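Asks: curious how this folds, go ahead:
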Amino acid sequence: MRLSSDLQALSGRLGHDFRTPELLLRAVTHASLSSATRPDNQRLEFLGDRVLGLVMAEALLAADPGATEGQLAPRFNALVRKETCADVARALALGDVLKLGRSEMMSGGRRKEALLGDALEAVIAAVYLDGGFDAARATILRLWADRIGAVEQDARDAKTALQEWAQARGLPPPAYTEMARSGPDHQPVFTVEVRLDNGAAETATAGAKRLAEQAAARALLARMETTDD
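Replies: Have a look, this model is predicted:
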């Protein structure tokens, strides 16, 4: 079997040349299009989730040999959660090559966060089965490189810290509003505003809504703490 041009391009973006192309085709095939002769990616998703977890655990231990389990756990969760997998999938334009049934396609399946995250885990499993653990590790570390470097900041929950700051002063929880969304479906850019009941507000822009909320909360918290001082 030879890969179609779109899957060849995906293989190039992954940095892995598949010896068994059927694995990549299966990884991008959603259950809505599966049949007796066309298996879907659900079993691969199950395996890929475990491969990703092991690679991230290894990477975090290597990056900070002195970190405690309590410090490592939130960093790990930030790297493997479905939102992060979906962000990586969008950067790969994975949604453009997914094989979906008509109903799933019509309902915007190519943009669904859970579907993108699941498909990326399936792709990781395909690389693992095709090339072994070293190949999977190399692919994951390449795709997650920037996120691993920034994980400590991402793992700090600025939204929780801001809410605790507000509650300590008798204020209601902060309100988050999506002010704008731009860019293509596979690489959207979100602008989010966070506002306190006292009128203080900040906005931030990022490639994921969650990251924009965190950035806005971090900026507002820093301003409020400076005012307290």
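Asks: drop to CA atoms for contacts and neighbour counts, all remaining ones
Replies: OK.
Asks: helix or strand: which one has the residue most central in space within the chain?
Replies: By Cα atoms, centre = their mean, the chain has its centre lying nearest to Thr84, at 1.5 Å. According to DSSP states H and E, Thr84 maps onto helix 82-91.
Asks: what sits against the residue nearest to the centre of the chain?
Replies: Counting by Cα atoms under 8 Å, 6 or more residues apart in numbering, Thr84 touches 78, 117.
Asks: distance of it from Leu3?
Replies: Applying Cα to Cα, to the nearest Å, the value for Thr84 to Leu3 is 27 Å.
Asks: distance of the residue nearest to the centre of the chain from Ala78?
Replies: Here the criterion is Cα to Cα. By it, Thr84 lies 7 Å from Ala78.
Asks: now swap in Ala136 and tell me
Replies: Note on Ala136: its distance to Ala78, by Cα to Cα, is 20 Å.
Asks: next one: Gln167
Replies: Distance of Gln167 to Ala78, given as Cα to Cα: 25 Å.
Asks: now the other sequence, so there's something to compare against:
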Amino acid sequence: MKLGSDLRALEGRIGHQFARPDLLVQAVTHNSVASATREDYQRLEFLGDRVLGLVMAEALLEHDRSATEGQLAPRYNALVRKEACAEVARDIGLGEVLKLGRSEMMTGGRRKLALLGDAMEALIAAVYLDAGFAPAKAMVLRLWGKRIETAEDRALDPKTALQEWAQARKMPPPDYIVLSREGPDHAPVFRIKARLQNGKEAEATAASKRKAEQAAAEALLKVLM
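Replies: This is a model prediction of the structure:
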């Protein structure tokens, strides 16, 4: 398969030339133009999300060897969430080369956060399948760059991170359900469940409702990641 000049230019921007160009074409093909002979990027997106997660987990552990799990989790979420992927996609001009149907183009598909984030994950998977983990890791580290060093500053509180996760997947905000309130008024203990529309949920307890909600959101993010 011969790539067009736009995709050759993209190869230059990401620093990887494909031995299997069909993988790159699939990574930039939206389901609005997919067909029986033209696969879209959804399966690649599924894989790319996992590759990105492993790369970022390793990078964060290496960057701060003294950080606890509680400190690492929000940094990790800041680096792998759809907003971060879309930001990198914009940096490399991924939106300009996406293959979209007319309706998607008319509604600004090349600029949509969720679409750009999904395509970025698909591109990571395409490099992984084309050349293996080491080149995919090298590309991710190069493209994410200083974002890894500044992850602590970019990290969101768990409730905000969970809400953004849901919004990026066209879900309503999560629900927070008070399961119990025990103890005296001066020392209450709240048990709260965070639940998403897709049925995923997690519980946590804390000495205030707000802290219990934050803890439940953090627990649910760990389930999702």
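Asks: just to revisit the earlier point, so after the helix holding Thr84 of the first structure, what's the next helix or strand?
Replies: Next helix or strand after helix 82-91 of the first structure toward the C-terminus (DSSP H and E): helix 102-106.
Asks: neighbouring contacts of that next one?
Replies: Applying Cα under 8 Å, 6+ apart, the contact partners of helix 102-106 of the first structure are Ser32.
Asks: need the contact list for Ala201 of the first structure.
Replies: Residues in contact with Ala201 of the first structure (Cα under 8 Å, 6+ apart) are 193-195, 220.
Asks: could you rerun that using 6 Å?
Replies: The contact partners of Ala201 of the first structure, by Cα atoms under 6 Å, 6 or more residues apart in numbering, come to 194-195.
Asks: repeat for the one 5 residues further on
Replies: Contact criterion Cα under 6 Å, 6+ apart gives 189-190, 212 as the residues in contact with Ala206 of the first structure.
Asks: state the number of residues packed around the closest residue to Ala86 of the first structure other than its chain neighbours.
Replies: Of all residues not flanking Ala86 of the first structure in the chain, Gly117 sits nearest, at 4.2 Å (Cα to Cα, 6 or more residues apart in numbering). By other Cα atoms under 10 Å, the residues close to Gly117 of the first structure number 26.
Asks: Gly117 of the first structure and Gly131 of the first structure, how far apart?
Replies: Going from Gly117 of the first structure to Gly131 of the first structure by Cα to Cα gives 21 Å.
Asks: elements contacting whichever strand or helix holds the residue nearest to Ala86 of the first structure?
Replies: Taking DSSP H and E as the definition, one finds Gly117 of the first structure inside helix 113-131. Contact partners of helix 113-131 of the first structure among helices and strands, from 3 or more Cα pairs under 6 Å, 6 or more residues apart in numbering; DSSP states H and E: helix 21-27, helix 42-63, helix 82-91.
Asks: could you redo the last one with a cut-off of 10 Å?
Replies: With contacts defined as 3 or more Cα pairs under 10 Å, 6 or more residues apart in numbering; DSSP states H and E, helix 113-131 of the first structure has these neighbours: helix 5-14, helix 21-27, helix 42-63, helix 82-91, helix 133-143.
Asks: of the ones you listed, which approaches Thr203 of the first structure most closely?
Replies: When these are compared by Cα to Cα, helix 82-91 sits nearest Thr203 of the first structure, at 20.5 Å.
Asks: in the second structure, what residues pair with stretch 6-26 of the first structure?
Replies: Matched against the second structure by TM-score structural alignment, stretch 6-26 of the first structure falls on residues 6-26.
Asks: try stretch 164-178 of the first structure
Replies: Using TM-score structural alignment, stretch 164-178 of the first structure pairs with nothing in the second structure.
Asks: what's the counterpart of Lys211 of the second structure in the first structure?
Replies: Taking TM-score structural alignment, Lys211 of the second structure has no aligned residue in the first structure.
Asks: what residues does the host helix or strand of Lys211 of the second structure touch?
Replies: Element membership for Lys211 of the second structure (DSSP H and E) is helix 209-224. Residues outside helix 209-224 of the second structure that contact it (Cα atoms under 10 Å, 6 or more residues apart in numbering): 70, 73-74, 77, 157-163, 165, 174-178, 181, 188-196, 200-206.
Asks: check stretch 27-42 of the second structure too.
Replies: The contact list for stretch 27-42 of the second structure (Cα under 10 Å, 6+ apart) reads 7, 21-26, 43-45, 48, 94-105, 109, 115-116, 118-127.
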